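Participant: Structure here, sequence nowhere to be found:
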């Protein structure tokens, strides 16, 4: 189960790097179609999206470092970082779901992999 959790965490990290790219790199161009924003809305929220994208990148980095630590034998530190990263991803998805029910689809997409990773790791670590 631990390996499955680490693979799921890795996929969640990749997804959050993609979200970083959308929010911080192509917010006013390609991301407009993904998020359904107008040119004016994208321009008005560019700085906020840029900053938010980096939060997603940092969560992916923490998760990736945790996976690398676990793979190199630092099981406790690795698991702690993976759970911190994926747990934060999951918490952010829950905040989105609860604060903006109309964005339920995005919250589920953002939170499904971290949820599965947290559950698999928790089960694997307790066995």
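Facilitator: Alright, I've got the coordinates. All of these numbers come straight from a predicted model, not from anything done at the bench. Residues are numbered from 1 along each chain as shown.

Participant: going forward, measure contacts between C-alpha atoms and count neighbours the same way
Facilitator: Will do.

Participant: Mind giving me the packing neighbours of whatever helix or strand residue 9 lives in?
Facilitator: Assigned by DSSP states H and E, residue 9 belongs to helix 2-20. Where contact means 3 or more C-alpha pairs under 8 Å, 6 or more residues apart in numbering; DSSP states H and E, helix 2-20 is packed against helix 46-71, helix 75-99, helix 104-126.

Participant: let's bring in a second one:
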């Protein structure tokens, strides 16, 4: 189950790296604006906020990937702690989005599903 947890955590990290690219690098691009449902003016007005938010996603991905590396290196305690921290934070952020913006339920569920599965698989592996 550690292997499954590691794969799911790596996939969650990859998704959050993609979100970082959208929010921090491509925020005002037409395809990104369509994805997030923002107009050009809204994207320009929120560019700095999105840039900052994107880096939160990148840092969560880095923590989760560091945890995966720990699991692969057979440092299960450190790896598990980092996967729980990174993926658990991704789940929490997804829940905040879901509870604060019901119209963004699809994005929230997308954001939290892989990390939630990683956390659950890791719990099964540990127990």
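Facilitator: Looks like it came in fine. As the structure is a computational prediction, the values presented were derived from the model and not from experiment.

Participant: before we move on, the earlier item: residue range in structure 2 corresponding to the helix holding residue 9 of structure 1, please.
Facilitator: Aligned by TM-score structural alignment, helix 2-20 of structure 1 corresponds to residues 2-20 of structure 2.

Participant: rewinding a little: for the helix holding residue 9 of structure 1, which positions count as buried?
Facilitator: By neighbour count on 16 or more other C-alpha atoms under 10 Å, the buried set for helix 2-20 of structure 1 is 2, 5-20.

Participant: Following element in sequence after that helix, please.
Facilitator: In N-to-C order, the element after helix 2-20 of structure 1 by DSSP H and E is helix 31-35.

Participant: So which residues make contact with that following helix?
Facilitator: If you take C-alpha atoms under 8 Å, 6 or more residues apart in numbering as the criterion, helix 31-35 of structure 1 is touched by 22-23, 38-39, 42.

Participant: The residue nearest the centre of structure 2 and residue 86 of structure 2, how far apart?
Facilitator: The residue lying closest to the centre of structure 2 (C-alpha atoms, centre = their mean) is residue 16, at 3.9 Å. Residue 16 of structure 2 sits 11 Å away from residue 86 of structure 2, going by C-alpha to C-alpha, to the nearest Å.

Participant: The residue of structure 2 most remote from its centre: what secondary structure?
Facilitator: Distance to the chain centre peaks in structure 2 at residue 41, reaching 26.4 Å (criterion: C-alpha atoms, centre = their mean). On the three-state scheme (DSSP: H, G, I helix; E, B strand; the rest coil), residue 41 of structure 2 is labelled helix.

Participant: re the thing from before, touching both of residue 16 and residue 86 of structure 2, which residues are there?
Facilitator: Common neighbours of residue 16 of structure 2 and residue 86 (C-alpha under 8 Å, 6+ apart) are 60-61.

Participant: any idea of the angle the helix holding residue 9 of structure 1 forms with helix 104-126?
Facilitator: Relative orientation of helix 2-20 of structure 1 versus helix 104-126 (axes from the mean of the first three to the mean of the last three C-alpha atoms, to 10 degrees): 150 degrees.
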